[in-house]
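[1] What shape does this take:
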Amino acid sequence: MAPFNLKIKKGVVGRNKTFEVLRAQLSKTDKTLWFHCASLGEYEQGLPVFKELRSHYKNHKIILSFFSPSGYDIRKESPIADVVVYLPLDTEKNATLFLDLVNPELTIFVKYDIWPNFLKTLKSRNLRAILISAAFRPHQAFFKYYGKQLRDALFAFEHIFTQNEGSKELLKSIGYNKVTVSGDTRFDRVYSQLALDNDLDFISKFKGGKACVVAGSTWPEDEALFIEYINSQSVKDVKFILAPHNIKSSHIQQFKNKLSVKTVFFSNKDNQDLESAQVFILDTIGVLTKVYQYADIAYVGGAMGATGLHNTLEPAVFGVPIIIGNHHSKFPEAQAMIDNGGMFSVSNQNSFNTVLEGLIANQDRRLESGIKNFKYIEKNKGAVIQILHYLRI
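    You can find the predicted model right below:
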């Protein structure tokens, strides 16, 4: 499929270089740790644990592997790792060669990216491995009659830290009992953002003293809501910051052309009058988390269509109300925040307009809903401490 799909091609090319990279950067005498993540989301989930281990194991080399190009491309210069590679395809030969080169004292997999041959080889060599932030559902192959190979792979982990009790019960149903319900490390990850400097002068300049709506990780179906709303409503006293998931220049320009108000891009912010603009489009990556600090209302994309809801915890930690689409059944944190009254699900343009207008008009409601979201984050952090305690760190 590689000749027909750029993302697959990147993975194929990258995997072909993995062993060459490992040979060049590791020696037989190196002490190592291995962290594996499927993609960028799992990396962000594991990051608070990775950082603690990085600071504790100062004399070890850390190998970080990804399966997806979207994770590798963005974090190939990760400061928590000495070597970043694509994980080779899961064959016995690849697993043997990879572990001959890496030979980790400790391996950490994140969530549910389970590779049977790699895990089988780790176990056969008595090498330590744990799974963190695991989330399981009954329909997964681990719990079906045809999933023996995947079930066996789970038993290579000396311990599994799950996000919830349901996942623990599913593991118990297949005879795996070395489980701790620690919660989701993403709560620790986003909470740590509050200790950082999140100030962005250009966003302060753009926002001025007006209410600001920040829409993160939007897809076309999300963007259509904002185009219609901004073009048809009298919202001169409201600023909008939009961060499309697709930042290709052709898409970004097409998006801008559909808006009837003054719009500026991050890429040319230094040459624009930011104060007079009403829409700011982030045609870049890496700043959205900080931008959420300036939101009075947040919108998180992905749930208006079938692509999957993006990270709602990032804006929640800044104590702002959040709007999402209605396809969020696979995201328990979204339902929890909806039940708490801090998040609002919309299904069409009319419901979007109603919810957004209501929040814009009622500052007290915004503050009340935002506080509920912050308290939800605060209540659920703490997974990292439990994992480090198990590892005796």
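[2] make it CA atoms for all contacts and neighbour counts henceforth
    Will do.
[3] Surely Ala134 and Lys111 touch.
    Yes. Counting by CA atoms under 8 Å, Ala134 touches Lys111, with 4.0 Å between them.
[4] what about the two, which has more around it?
    Using other CA atoms under 10 Å as the criterion, Ala134 and Lys111 rank with Lys111 on top: 26 against 22.
[5] any idea how far the more buried one lies from Asn373?
    23 Å (CA to CA, to the nearest Å).
[6] go on, Val317?
    Applying CA to CA to Val317 and Asn373 gives a distance of 7 Å.
[7] And the helices in the stretch 51-200 of the chain?
    For the stretch 51-200 of the chain, the helices defined by DSSP state H, counting those that start in this stretch cover 69-75, 92-102, 116-124, 148-154, 165-173, 185-192.
[8] and what of the stretch 251-393 of the chain?
    With DSSP H, counting those that start in this stretch as the criterion, the stretch 251-393 of the chain has helices at 288-291, 313-316, 332-340, 349-361, 363-380, 383-390.
[9] Can you pull up the most central residue in this protein?
    Among the residues of the chain, the one closest to the centroid is Gly41, at 3.0 Å (CA atoms, centre = their mean).
[10] Can you give me the separation between that one and Asp339?
    Relative to Asp339, and taking CA to CA, Gly41 is found at 24 Å.
[11] and this one, so I can compare the two:
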Amino acid sequence: MRSILYSLLLIITRVFLPVLGLFNPKLNLFYKGRKNLLNNLKKVLSHNSSPIIWVHCSSVGEFEQGLPVIERLKQTYEGWKVLVTFFSPSGYEAVNNELVDFKFYLPLDTSANAKEFIDSVNPKMALFIKYEFWYNYLKELQKREIPTFSVSSIFRPTQIFFKPFGKWNRRMLKAFTYFMVQDQQSLNLLKKIRLENAAITGDTRFDRVLKIKEDPTRFPEIEAFCQNKKVFIIGSLRPEDDDVVFNLVKTHPELKFLIAPHEITEKHIQKIEQSVGSSIRHSMLQEADTNKQTLIIDSIGKLSRLYRLADFAYVGGGFSDGIHNILEPAVYNLPVFFGNSYYLKYKEAVDLTDMGGAFPVANASQISDKLKKLEDENYLQQTKKSIEKYVNTNRGAAEKVVALIEKMAEK
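    Got it, this is the predicted structure:
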């Protein structure tokens, strides 16, 4: 019965997508990206004779999480190709990486699509990063006995898999060859529903941010803007964070601010400009603009490397549906602030808060109070050391994941 309802929902989605896309740019990309998708996929793959590893990511964040694993797999399985699929347009549009041989949207999870997709790709193994669970694709992979792995997955008691009415959803989990989970709670939850094919490997995002830290990319024009002053960077700013951030900028004229919106829209950028006063967009930055207080980063792809220029960081999302990646600033040992409404489900946020390296806040005055304490050099260095220790302790997850994949894929 659940399978029938699920199929009906997908049919309804497919019918209404073109109409909904007229009113929503993201849904329009979602729809257009899937037009003639399977035919295009077959055409692209028709000349390929190499074995394929299929990696599925929801969006760009999950892709970044999967990159350290992809890199190691390419080294381990020399000559194999990596095909990456995305559910979200933001992931598909943003990603352009030399480690990826083929990039496609994931066709809607119908039974027919799953069969045709796997027929065409013929993957030797499949990896689903973090939260991705698609019933028909998993069912088809299981039927064909293709090794299938859940990588850097994390489970919580509130998820439907662990509810009395979650039997149909639990069936999906049985399709996985092995789970590489982030923490003990996830392992315990899987064992509770009699899934023993799991191990704690950690979070591969630690490996990713450590790799990014080694990247020599510099931004001399932004360094010049900072003028050797203390810099507070605002990463992935969401509209729900605006009041806190705007008040913070107004009350700290002694600081330079770099603001990177989560979604770069003209409407949000104009709101930032009107609210913070002395500002300039990065795309318009001139040498004479170094007297401005705030630089608005109005392009994507720079944020993770800009954190190295800062002394403090605020990461958006804590007042909306969940904070963005706080490990990106943490790898540079930056004290990290974020909204206190939606952070408890993020292990790294809870861990760093407990260790004194991260600070959930309700308003700008709480950030100001903490900044005052961080003026104490001993306290600041103690905070930085706690963050550094945490990041370094959690490195090496990708190596563990690939070692398990090698072992399980041989069985």
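[12] about what we covered before: so the residue nearest to the centre of structure 1 belongs to a helix, correct?
    Yes. Counting by DSSP: H, G, I helix; E, B strand; the rest coil, Gly41 of structure 1 is part of a helix.
[13] Next, the contact list for the counterpart of it in structure 2, please.
    Under the alignment (TM-score structural alignment), Gly41 of structure 1 maps onto Gly61 of structure 2. Contacts for Gly61 of structure 2 (CA atoms under 8 Å, 6 or more residues apart in numbering) come out as Gly91.
[14] 6 Å instead?
    By CA atoms under 6 Å, 6 or more residues apart in numbering, the contact list for Gly61 of structure 2 is empty.
[15] what's the answer for Leu131 of structure 1, then?
    108-110, 160.
[16] Helix or strand: which one has the aligned partner of Arg15 of structure 1 in structure 2?
    Arg15 of structure 1 maps onto Arg34 of structure 2 when the alignment is built from TM-score structural alignment. Taking DSSP states H and E as the definition, Arg34 of structure 2 sits outside all helices and strands.
[17] And for Arg34 of structure 2, the neighbour number?
    15.
[18] give me every residue that touches it.
    Contacts of Arg34 of structure 2 by CA under 6 Å, 6+ apart: none found.
[19] follow-up on the earlier one: for the helices of the stretch 51-200 of structure 1, which one ends up most surrounded?
    Of all the helices of the stretch 51-200 of structure 1, helix 185-192 has the most neighbours on average by mean count of other CA atoms under 10 Å, namely a mean of 23.
[20] Now do that one against helix 363-380, angle only.
    120 degrees (axes from the mean of the first three to the mean of the last three CA atoms, to 10 degrees).
[21] Between the helices of the stretch 51-200 of structure 1, which one is closest to Ile281 of structure 1.
    helix 69-75 (20.0 Å; CA to CA).
[22] so how far is that closest one off the chain centroid?
    12 Å (CA atoms, centre = their mean, to the nearest Å).
[23] and what of stretch 133-149 of structure 1?
    Distance, stretch centre to chain centre, for stretch 133-149 of structure 1: 22 Å (CA atoms, centre = their mean).
[24] that older thread, how about a markdown table for the helices of the stretch 251-393 of structure 1, with mean neighbour count and distance to Asp184 of structure 1 added?
    As requested, the helices of the stretch 251-393 of structure 1 are exported to a markdown table (neighbours: other CA atoms under 10 Å; distance: least, CA to CA, whole Å):
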| stretch | mean neighbour count | distance to Asp184 of structure 1 |
| --- | --- | --- |
| helix 288-291 | 19 | 18 |
| helix 313-316 | 27 | 11 |
| helix 332-340 | 16 | 10 |
| helix 349-361 | 15 | 29 |
| helix 363-380 | 18 | 8 |
| helix 383-390 | 17 | 6 |
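[25] can you put these in a markdown table and add distance to Tyr86 of structure 1?
    What follows is the helices of the stretch 251-393 of structure 1, written out as a markdown table (distance: least, CA to CA, whole Å):
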| stretch | distance to Tyr86 of structure 1 |
| --- | --- |
| helix 288-291 | 26 |
| helix 313-316 | 27 |
| helix 332-340 | 30 |
| helix 349-361 | 40 |
| helix 363-380 | 32 |
| helix 383-390 | 25 |
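[26] of all the ones you listed, which lies closest to Ile74 of structure 1?
    Per CA to CA, nearest to Ile74 of structure 1 of the helices of the stretch 251-393 of structure 1: helix 288-291, 14.2 Å.
[27] Ile70 of structure 2 maps to what in structure 1?
    In structure 1, Ile70 of structure 2 lands on Phe50 (TM-score structural alignment).
[28] what's the neighbour count on its match?
    For Phe50 of structure 1, using other CA under 10 Å, the count is 22.
[29] Looks to me like it is in a helix.
    Yes. Counting by three-state DSSP, Phe50 of structure 1 is part of a helix.
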